[in-house]
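>>> sequence? don't have it. structure:
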């Protein structure tokens, strides 16, 4: 039995993420429509990620946290996830405070060390 790999690179899912811009304070009535928009974007584009630009979302508060939690749930139910673009530092801190972890655009993944960080060895440390 001979199984050879085809020449070239293996298929990589290079589907660009879908994008949605969240502007202004979002009312409770708009949340359902935005969740529907996220599900529709994932289904229509075939992307696995919807990038949510939250730079113009308004002052961070529990309404913004609720909105983002619902969008993430809608995305997960549709087989995807959301990634935040341009979050206010206060919103990022508030999300951490309530225990919600979102992938942030331009932020290294947790398993990757940040660029420019090197481990140092103290004199007298045993070799591992």
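Done, it's in. This is a predicted model, so every value here is computed, not measured.

>>> can we go C-alpha only for contacts and neighbour counts from here?
Noted.

>>> And the strands in this structure?
Under the criterion DSSP state E, the chain carries strands at the ranges 18-21, 49-53, 81-85, 103-104.

>>> Centre of the chain to the first one, how far?
So the one you mean is strand 18-21. 12 Å (CA atoms, centre = their mean, to the nearest Å).

>>> Comparison target below:
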């Protein structure tokens, strides 16, 4: 038996996020092209999430914050979002300082409770 091979990777489906590796430092001229890359990856994968590998981005600074904010904006305009892979702790702290929240790969989403968390019951609560 034989069959025609379908184009693309057979193990990749709509639930597999696309990955964009960011190697820095990124110049201001490259930002628009990276935003286009995020939009193209969202359209091609259909997953709604682009994982941005920021491990090689270089020392954290306002340039990295600006880049990630623009990538998130481009992703949201395209109907998706970005998730960070391997962020430097200093970059994560700087993003928190300026008020930008990003999902990190390997962390539970805000909508999901962390595993092993149980709710406490007050002794005066009525039973349901």
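Perfect, I can see it now. None of the values given here were measured: they were computed from a predicted structure.

>>> re the thing from before, dump the strands of structure 1 to JSON lines, plus distance to residue 38 of structure 1 and mean neighbour count.
Below are those laid out as JSON lines (distance: least, CA to CA, whole Å; neighbours: other CA atoms under 10 Å):
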{"stretch": "strand 18-21", "distance to residue 38 of structure 1": "8", "mean neighbour count": "17"}
{"stretch": "strand 49-53", "distance to residue 38 of structure 1": "7", "mean neighbour count": "21"}
{"stretch": "strand 81-85", "distance to residue 38 of structure 1": "9", "mean neighbour count": "22"}
{"stretch": "strand 103-104", "distance to residue 38 of structure 1": "16", "mean neighbour count": "16"}
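
>>> Redo these as CSV? Include distance to residue 65 of structure 1.
Listed next are the strands of structure 1 as CSV, based on distance: least, CA to CA, whole Å:
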stretch, distance to residue 65 of structure 1
strand 18-21, 16
strand 49-53, 13
strand 81-85, 12
strand 103-104, 14
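
>>> The helix with the most length in structure 1 against structure 2, how far on average?
Longest helix of structure 1, by residue count under DSSP state H: helix 28-45. Following superposition, helix 28-45 of structure 1 is found to deviate from structure 2 by 0.9 Å on average (mean CA distance after the TM-score superposition for structure 1).
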